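Undergrad: compute the structure for the input listed below.
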Amino acid sequence: MGWSTKQIPSLRGRRALVTGANSGLGLQTALELARAGAHVTLACRDAGRADGAVATIRDQVPDADLEVRALDLASLASVRALAEALDGEGAPLDLLINNAGVMATPERRTADGFEQQLGTNHLGHFALTGLLLERLKAAPAPRVVTVSSGLHRIGRIDLDDLNWERRGYKRWGAYGQSKLANLLFARELQRRADAGDLALRSAAAHPGYSATHLQTAGPGQGGGVGDRLNALVGRVGNVLLATSDAYGAQPTLYAATHPEVSGGAYVGPTRLGQNRGPIGEVPSTRAGHDREVARRLWERSEQLTGVAFGLPAAEPVAG
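TA: Modelled structure (predicted):
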């Protein structure tokens, strides 16, 4: 028997924030955290869809303790506004689930001029985590889970051109870079938390190939024949190959709640190329363990976002 959401311990008295909780993996994650008794903040860009998600959760968990907050990860002003509101309220934050994302979009820029996928998937979450660090530190055993992807395997961190300003833009290459950045961030956060003697556990998770709107929303943008073909392939794949979003959320929930998750772990399905089977800690590419690139990416992310965590860098590995 593998792990299941029935093994999530009681989370009563704990507070969680899930980005992109209005649909897909985020909605399923928020649902199960609420079922376990947590106070769950659904941090979403679309208020109408967030209200729909609240109704969906309360259909299954009538006494769910929920609130909705506005968050657009493609805008640092929005990220700061949410963090400042929560910081002003002073409540501890036990679980931060960095889930929201975009996939394989046409070349676009965020409100701050970042390449859209890097800006939304990585830099927005990087800034949010840093700005909520004091709320996390106020909790007795905080966790941060950042959702990466098996497609981190195609990613390459180009520190000289993170925002695709000199390279010819490749939508899947940009997605892979952003997901590799998510994984490196999760591991570097753990190293810096350890160096700063914080009782914080950071982990990354990936869903395998799970049926969500990501497979069609981003690839279908642009309006061209190729865009429509990409969206069609995504729809067919969701029907024939993908697991459910409920299953796809299990690695995130495992990373957020399992008592024995290692700091810096990467959690996902353990069989069939990390697409099926029991949930557990899984290997990543060598690039996903590159401490020097992770350190430099962290420093560059602080420069780009203007958010400094105030955490010491880990000692370099000898030899």
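
Undergrad: please make it C-alpha for all contacts and neighbour counts, starting now.
TA: Fine.

Undergrad: so how far is Arg228 from His125?
TA: 29 Å (C-alpha to C-alpha, to the nearest Å).

Undergrad: quick one more, to check against the first:
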Amino acid sequence: MIHALDALLDRTILPGYTRAGYHLRKICWAGEDPAPGALRGRTALVTGAGSGIGAAMATRLAALGAVTVLAVRDLGRGERTRHQIRTAVPGADIRLVRCDVAEPDSIDACADALSAEFRTLDILVHNAGVLPVERAENSRGHELTLATHVLGPLRLTDRLVPLLGGSGDARIVFVASGGMYAQPLPIQDPEYRRGEYHGATAYARSKRIQVAVTPLLDQRLADHGVSVHAMHPGWVRTPGLTASLPRFSSALRPALRTAGQGADTAVWLTATTPAPMSGHFWHDRHIRPEHYLPRTRYSEEHLLSIWQYCRGAAGMRAA
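TA: Presented below is the predicted three-dimensional model:
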């Protein structure tokens, strides 16, 4: 009965992605929360940690004992968030590093700074996101949502493999979106150069790519003792959602999840024991299907094609 209700919530979307779905599922999680201090002695990096879900994740990770690094574009905002987390979690060890995940040079500088400060990295949460109104590119000519959600995270992961490999149980989490269910892999046009540009479509397309390449990155890093997961947080009330989709945010305002509720599964994936199955797509602590519409399915050939494109565009080193 419980599993049937969970599946119904997932497929009907509206109740499942809202705070109602979170509370209904939480009833089944009694006794499954990570133990107090579960991350003591471990180091976590969260991108886009200056506000919203990223800040909520960082707060929860710090509360579980992790040395928590906030990777942000705006150091001023990051400093304010660090102060807020230290207020909420007295004694928390919160570090700050600048990282614009859309820009390769910034990523490399971030990785160098982390390598100089830490010997290992146990948790890497790829949370930074963007939803542009008009098509934009990074300094290397890559469409901004692709650069932010796919190319940047792949490059940052690649540069941090030595630190991640030193953990013995490193966990990477991509914060994706349920919006990807409506989009197929953009095999012929990953940079969204054709047709009329829509920011929400670009966002969902890049999130589809995130989820699609998760098992391939997981396979690539398995020999390093690194596991890779993707998850979506449901519909969460954040400053980014309000600014990017004001009508959607206003219409669903009473039903939207809090940032803490949206952060739950990502934190659980990093802190629960035994380690959850890697290479999968999660929502509310359960593995979810990656497709509900036949038109979004793709062949192995197409998946490998987009993987090779993204690896090259990200500047990943040879395996």
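
Undergrad: which one's more surrounded, His125 and Arg228 of structure 1?
TA: A count of neighbours by other C-alpha atoms under 10 Å puts His125 above the other of His125 of structure 1 and Arg228, at 27 against 16.

Undergrad: contact partners for that one?
TA: 73, 98 (C-alpha atoms under 8 Å, 6 or more residues apart in numbering).

Undergrad: and it, how far from Ala294 of structure 1?
TA: 15 Å.

Undergrad: same question, Gln215 of structure 1
TA: Taking C-alpha to C-alpha, one finds Gln215 of structure 1 at 27 Å from Ala294 of structure 1.

Undergrad: same question for Thr270 of structure 1.
TA: 25 Å.

Undergrad: those two: who's more crowded?
TA: Ala294 (24 against 17).

Undergrad: can you tell me the closest non-neighbouring residue to whichever residue in structure 2 pairs up with the more buried one?
TA: In structure 2, the residue matched to Ala294 of structure 1 (TM-score structural alignment) is Leu303. Spatial nearest neighbour of Leu303 of structure 2, excluding adjacent residues (C-alpha to C-alpha, 6 or more residues apart in numbering): Ala212 at 7.2 Å.

Undergrad: tell me which element that neighbour falls in.
TA: Using DSSP states H and E, Ala212 of structure 2 maps to helix 199-221.

Undergrad: so that helix corresponds to what in structure 1?
TA: Counting by TM-score structural alignment, helix 199-221 of structure 2 sits on residues 171-193 of structure 1.

Undergrad: how close does that stretch sit to structure 2?
TA: Superposing on structure 2 places stretch 171-193 of structure 1 at an average distance of 1.4 Å from its equivalents, by mean C-alpha distance after the TM-score superposition for structure 1.

Undergrad: show me what contacts Ala186 of structure 1?
TA: 144-146, 202-204, 264.

Undergrad: how close does the most centrally placed residue in structure 2 sit to Ser115 of structure 2?
TA: Central residue of structure 2 (C-alpha atoms, centre = their mean): Val175, 2.1 Å from the mean position. Using C-alpha to C-alpha, Val175 of structure 2 is found at 24 Å from Ser115 of structure 2.

Undergrad: thinking again about what came up before, and the match of Ala294 of structure 1, what helix or strand is that in?
TA: helix 300-314.

Undergrad: same question for Arg171 of structure 2.
TA: Assigned by DSSP H and E, Arg171 of structure 2 falls in strand 170-175.

Undergrad: how much does that strand deviate in direction from helix 199-221?
TA: If you take axes from the mean of the first three to the mean of the last three C-alpha atoms, to 10 degrees, strand 170-175 of structure 2 sits at 160 degrees to helix 199-221.

Undergrad: which stretches of structure 1 form strands?
TA: 15-19, 39-44, 65-70, 95-98, 143-147, 201-205, 266-271, 276-281 (DSSP state E).

Undergrad: list the contacts of the nearest residue to Val211 of structure 2 once chain neighbours are set aside.
TA: Distances taken as C-alpha to C-alpha, 6+ apart place Ala230 nearest to Val211 of structure 2, at 6.0 Å, with adjacent residues excluded. When contacts are counted by C-alpha under 8 Å, 6+ apart, Ala230 of structure 2 touches 173-176, 210-211, 214, 279-282.

Undergrad: and if we set it to 7 Å?
TA: 173-176, 211, 214, 280-282 (C-alpha atoms under 7 Å, 6 or more residues apart in numbering).

Undergrad: Gly91 of structure 2: which of the residues you listed is nearest?
TA: Proximity of the contacts of Ala230 of structure 2 to Gly91 of structure 2 (C-alpha to C-alpha) peaks at Val173, which lies at 25.6 Å.

Undergrad: that closest one against His232, yeah?
TA: No - at 10.1 Å, Val173 of structure 2 does not count as touching His232 under the criterion of C-alpha atoms under 7 Å.

Undergrad: map Val68 of structure 1 across to structure 2 for me.
TA: Under the alignment (TM-score structural alignment), Val68 of structure 1 maps onto Leu96.

Undergrad: what is the burial count for the residue lying closest to that match once chain neighbours are set aside?
TA: Of all residues not flanking Leu96 of structure 2 in the chain, Leu70 sits nearest, at 4.9 Å (C-alpha to C-alpha, 6+ apart). Leu70 of structure 2 has 26 neighbouring residues, counting by other C-alpha under 10 Å.
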